[in-house]
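In: sequence below, structure please.
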Amino acid sequence: MAGTQGIRSTPADQAREAVVDTALAKLDLDAKAQLLAGQDMWSLPALPEIGLKSLVMSDGPIGVRGVRWTADDPSIALPSPTALAATWDPALARRAGTLLAQEARRKGVHVLLAPTVNLHRSPLGGRHFEAYSEDPYLTGRIGSGYVTGVQEGGVGTTVKHFVANDAETDRFTVNNVVSERALRELYLAPFEAIVENAHPWGIMTAYNSVNGTTMTEHRYLVNEVLRGEWGFDGLNVSDWMAARSTVAGIEGGLDVAMPGPTTVYGEKLAAAVRAGEVAETKIDEAVRNVLRLAARVGILDGAEPAVTELPADIDGGALAREIARRAFVLVRNEGALPIPEGRSVALIGAAARDARVLGGGSAVVFPAHVVSPLDGLTAALPEGTLTYAVGADPNEELAAADKGFELRTVCRDSDGTVVGTGSAPSGHLQWMGDDLPDGVTHDTLHSVELTGTFTPRESGRHTFGIKGLGAFTLTVDGTTYFDEVQGAEKDDPFVTFFGAPVERATVDLTAGDTYEVSLSHVVSVPEHVPMKVVAFTLTHQEPQRDPDELIAEAVEAARAADTAVVVVATTERVESEGFDRRDLRLPGRQDELVHAVAAANPNTVVVVNSGSPVELPWRDEVSAVLLSWFPGQEGGGALADVLTGTHEPGGRLPTTWGSLDSAPVTRVTPTDGELVYTEDVFIGYRAWEKEGRTPTYPFGHGLGYTDWTYDEIKVTGRTVTVRITNSGTRKGRETVQIYLAGRLAGFATAEAPPGQSAELTIELPTRAFETWDEQTNAWTQLKGSFEIEASHSIADRRLRATVAP
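Out: The predicted structure follows:
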């Protein structure tokens, strides 16, 4: 695969490279070193002397946040990456990427910090919702589609996190010990496929170490494998605050150290050259990569951008809804779905009213609106046929102040003088770098007050709290409840963003009345945080009713309806960046709720609103189980489409679902700083099969609203042809999966009306016929003959053909 997308491959590439060379020759050492360090949280400095504008980066992957991490700057929120992978449709991923490029251009962003293509090694990985799959081939295909779509829109990508960044526990310091074969066949494989097939303009190196070397200094994996063997010619940027060494970083192939202005590059890098510790040619290589990216995105004078004709605009809401319903995985259906027309429905669950549409951490964006399941079904069902009951609330702690709050920010200097004001669409405030209200600077800013009103929707004891570090003053309805310094148990620079909120006040309030609220914070950035950040959250929880009473009300609602739809969910304290999961159970009393509702109504449908696997102890008691992942801003509308049968659920599992007790690979906690991947190449479905264990639902599983017959398979060389027939009563879509030597080697989807057949032609990659030989340190061809299987899932193999390599 090496070098298939190399530099200067077309006349346009050659012309851009000439401009890059000319610009590079005009820069002195200090300017070059400056360009390799972030000037702030999200951007690189402009260099007017060569016609270079500032390069702006932004987090993804389900939206484009922009440089302002605030609800006041809304973004389209697509379904989670696990949902996108569940579509098994690279073309749909490509359309998602094109939409995100459109969003990036709207927000002045040149490079999207996405996609995440690490693997679901253990189901306990806290950030798995942000990655695609346990399988490297599926991950590579979906990732390639996403990268292609973004870059066709003239915006760069940074495929992350290179490499083996598969868990969150001690992620800054952990040394992951991985065999060369597992690295090549599993963890490097998606990156390699995307480099070959989509030619990404950037890559992000991870916090962790691999086999003793931190990834921002990993000369072998970056310089020899990524750039040398694969021919990658893009930018290598560090994960934020991952760069640790000036000399080792530049020698290890790290081009840019983010964020700024305090990094190991910049002045320190220029000084290292002058001291003879680093050759200036190393600096030139890194600067050339930055300038090449700038040329591609159109911010280097004299260079024609890589994309001169932009794609047609996309309706973001419509695409978000389409992806969501195509991603829903129907794992069980005993005739309950689709819900027959005219049936009465009891919708149950706190998550049905206050939907969780995305995962926590740096993937968070703020959509302009969210369609909850309650919103979607209210719009879709005839008036008078839908009832709602809370049943059980998965949120066992406070969340950012939102519904009923009208807030604004007031900034003051050390004398108490107001120096600026701003809006605050929620209780979460987060200003990074110079993203401050007009007239406010970090030099003058001493305190920030979130102030405004709260009109509760329920009477009773409301709980208020604080997420963040430092001095706070919390006042509700004229009474000060907290005026102290709030600390942290863990010395983690991200605790302000991802830590738990702390309860600080309980107040009796009346629904419909309006109350004054205020949270003031004295700004102080810890010394170990090398960036200017103002971040804290006013949190809130509504009155907590007796859980038994809530479940009893839900049971009565279910008993009175033809169909009960229960929405269960995880929370931000279960699935988020910054920590791994402790178990796979649903939080709160949601399992108990489902047991009770199922006993009252045989037509119970459970919608599982989680980004990654959870245990389903009641699955055999209910009529249908639908996995909705984190479905994005239009999730409720998509859910109504699928439940009512106007659209078929199109998803197939991109990762195995099973109990934690049965899962073959679970360890995410290092011992003495090391996490040894003792399972080698056996993760996901390969591990389940090797151990002879039966999961709850296997990799690739998913039902539709029709049936399919697999008629014939033919194999010619690396080409597999499969004919299938829709043997059901409705139009539908089938995803045909090809397994070779126990590994996913190809897939394709087909649509057909009832009674009609479809023929799919699937080209298998060369790599499907190879394995990594650790003796020769090279890829070698599989020997002997083996079966190619056309399957509905890894556990439902329909047709076989025996072939030789």
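In: only C-alpha atoms for contact and neighbour calcs from this point on.
Out: OK.
In: end-to-end on stretch 407-418?
Out: Stretch 407-418 has an end-to-end distance of 17 Å (criterion: C-alpha to C-alpha, to the nearest Å).
In: for the comparison step, fold the sequence that follows:
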Amino acid sequence: MKKKIGGIGLCMLWSILTCAQTITPQAEQRAKDIVTKMTLQEKIEYISGYTSFSLRAIPRLGIPEIKLADGPQGIRNHAPKSTLYPSGILSASTWNRELLYKLGQGLGQDAKARGVNILLGPGVNIYRAPLCGRNFEYFGEDPYLTGETAKQYILGVQSEGVIATIKHFAGNNQEWSRHHASSDIDERTLQEIYFPAFRKAVQEANVGAVMNSYNLLNGVHATEHKWLNIDVLRNLWGFEGILMSDWTSVYSAVGAANAGLDLEMPKGRFMNLENLLPAIKAGTVTEETINLKVQHILQTLIAYGMLDKEQKDSNIAEDNPFSRQTALELAREGVVLLKNEGDLLPLKGKTAVMGPNANLIPTGGGSGFVTPFSTVSVAQGLKELKKKNLLLLTDDVIYEDIVHEFYTDANRQMKGFKAEYFKNKTLSGQPEVIRTESSVDYDWGYGAPLDGFPTDGFSVRWTACYMPQTDGQLKLHIGGDDGYRLFVNDKHITGDWGNHSYSSREVELPVEGGKEYRFRIEFFDNISSAIIRFNAYSLNEAKLRQGLAKVDNVVFCTGFNSNTEGEGFDRPFALLRYQELFIKKIASMHPNVVVVLNAGGGVDFTNWYDAAKAILMAWYPGQEGGQAIAEILTGKISPSGKLPISIERKWEDNPVHGSYYENLKAEIKRVDYSEGVFVGYRGYDRSGKEPFYPFGYGLSYTTFAYSNMAAEKTGEHQVTVSFDIENTGKMDASEVAQVYVHDIQSSVPRPLKELKGYEKVFLKKGEKKRVSVVLDEDAFSFYDMNQHRFVVEKGDFEILVGPASSQLPLKATVEL
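Out: As a prediction, this is how the structure comes out:
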């Protein structure tokens, strides 16, 4: 057993607390003085939202209204449009600290242009499985890469005088039942995997705000978790900023008040006058506790000058050129080339672009959804670069609208749909109105669908018949706010039957010529706005085949979008079945298929991998993504993104396959994180199961050689690693050099290797550079459960360097 020779414990942490916040003693005292002038009612009202995205003003005390805004990928509140940056997982795929700082600056400037004080980002929950609907917002599976990415993002945001909010603290690694499921995680795993990004944000980036998560942690809701919020966040890490809830993630008044929560959002459902005044009177909550919450909020605002100056900067354009350029640069560096069989890319000759995502820029849903001023799709980007060498076979070209061929019934006497309107939500009883309508395309807003109908709580059924002349394939699109569902020949095809904002579904349906198809669309409105849309298209296969015969390559754009991947729900591992089948269909017609894939994480490649000669993981590339993807496809630039995740061959291979869903018998839903620290590549190394694509992987159009490694001990627990990288190929490009550490002999089970350093280096063809990476105490330590602190054990450590976690040609051993 090794002798333990040092620790990263309380003594070391306290030595850096002076830089843990930008909050000065003067700001703290000023906040305390303001608190003494506030009435108890004012103080209680101040610790919850005034509107969904603002804190109330108290003019008599010089406190202005404070605006908050989602989110991690752009400002989606307080203005109808803003810069849509690439998703967080793409940003992490750049492995570029300087560019991530610029992302933060751009977000900060966008916030100031709209008078926003507090940005609700970044999100740093660790990627455990591809199923989590919010993976696209986060920075991948590795705590070191996530922490470095978040640090630069936060520093950039706060350099612009805007408060960043790191979220969701802690253990919110799935979207299924997020309000009710407990993430049961041992202390070591929390400290080594799920806490590091938050700790780095507090101690190295001086983050101004932290957001609690929805879930329970070890049986206690995060907003009521005293150990999490006070013992760790406040006392151990030295956080002095604002601790806020996620929107509706508070579940009690006294529990949240006494567990360190400062601010309940979006409104005071629990921490309000009705609940807290009696609690203070009964002594279950003290007024001093309320005072401290208000102080935390005010001293943070004071530290950023928000009580002394106007936040809105009219000199910054809402459609900010700096932000647009930053979004483009991120997309250029974060797209990952996964496959390039026979060097199909860069594209040569004439190219067809097609697929459901060719004419649009998809994004994930929820707080990460932003409406941009403009976008550049892959089709637009390629059209600009390839001009006459491009053929558009996009959906609007190869699919034809067939709604005009629908009849109200099988007699085929009247075209259109039979519409039945009900004054209830359940399609119950006899309809109040029956009429014929030419289409199903309504946005009633907040009004009634017909005269004499309620504005809320109604339902409608549409029926129609369709008979194709020949065998073919239909594309059916349906969307609504609230519930909708589609039946064909009385079989449920798709839908989203529930109370929700606008969503949509798209499916493919094979049809036989001369056969009758009975369509039934059902819709209900619960409250607020009411929208229903239905479209039907038929694939013109002759036009498709004629087009494919004229080109040398096919770029097929497909994947997920905000309707299939987003906040509040998990998504499947596989693409939609019709997408997989269409990739194979195109490959049967043409030998050179490039798939541009949009997703917030890994997907199941097994059903269609062989059909594609090249695969580009485009994630959700932001408003300028089409230009960046076109530049990569045509070879104007070389791809340089590297995966911040491992992509499994099948879901069953994932280290958390048995511990992602509820796996303990208990009164509440409990998920035991039984894999411990062995998540992601750490778990694949342990199990010996080879992922489809390993962590850190990404192809280039050039080649790189690593050589001349040296590892020198430059401190008691510090090692400087140096090595050469040479561009040995024929194209200028960037390379991400990754540094991993392996503890050769440990007293506790440790991963085979862990990422502890990296550098992104640009090299002209033929150029060689010397790269140095300093590994500090964090690179060698683990969390000791007995001492409740990080320790470094005396002994030998192997340092491994290379372009991916699976390809580490350079090795050296150091003794600590």
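In: ok, and the closest non-adjacent residue to the most centrally placed residue in the second structure?
Out: When C-alpha atoms, centre = their mean is applied to the second structure, the residue found nearest the centroid is residue 137 (1.5 Å). Nearest non-adjacent residue to residue 137 of the second structure, counting by C-alpha to C-alpha, 6 or more residues apart in numbering: residue 88, 4.5 Å away.
In: and that neighbour, what's its match in the first structure?
Out: Aligned by TM-score structural alignment, residue 88 of the second structure pairs with residue 81 of the first structure.
In: residue in the first structure paired with the residue nearest to the centre of the second structure?
Out: Taking TM-score structural alignment, the alignment pairs residue 137 of the second structure with residue 130 from the first structure.
In: and residue 240 of the second structure, by the same measure?
Out: When the first structure is aligned by TM-score structural alignment, residue 240 of the second structure is paired with residue 233.
In: tell me the SS of that match?
Out: coil (DSSP: H, G, I helix; E, B strand; the rest coil).
In: what of residue 495 of the second structure?
Out: Secondary structure for residue 495 of the second structure, judged by three-state DSSP, is strand.
In: right, and it touches residue 480 too?
Out: No - using C-alpha atoms under 8 Å as the test, residue 495 of the second structure is too far from residue 480 to be in contact (9.0 Å).
In: quick one: common contacting residues for the two?
Out: residue 504 (C-alpha atoms under 8 Å, 6 or more residues apart in numbering).
In: aligned partner of residue 385 of the second structure in the first structure?
Out: With TM-score structural alignment as the criterion, the equivalent of residue 385 of the second structure in the first structure is residue 380.
In: got it, and residue 775 of the second structure?
Out: In the first structure, the residue equivalent to residue 775 of the second structure is residue 764, according to TM-score structural alignment.
In: does its match touch residue 721 like I think?
Out: No - under the contact definition of C-alpha under 8 Å, residue 764 of the first structure does not touch residue 721, with a separation of 10.8 Å.
In: which one of these two has more residues nearby?
Out: Regarding residue 764 of the first structure and residue 721, a neighbour count based on other C-alpha atoms under 10 Å identifies residue 764 as having more, with 19 against 15.
In: how far away is the more buried one from residue 718 of the first structure?
Out: If you measure residue 764 of the first structure against residue 718 of the first structure using C-alpha to C-alpha, the figure is 5 Å.
In: helix, strand, or coil at residue 594 of the first structure?
Out: When the structure is reduced to helix, strand and coil (three-state DSSP), residue 594 of the first structure reads as helix.
In: burial of it, as a residue count?
Out: Under the neighbour criterion other C-alpha under 10 Å, residue 594 of the first structure is assigned a count of 31.
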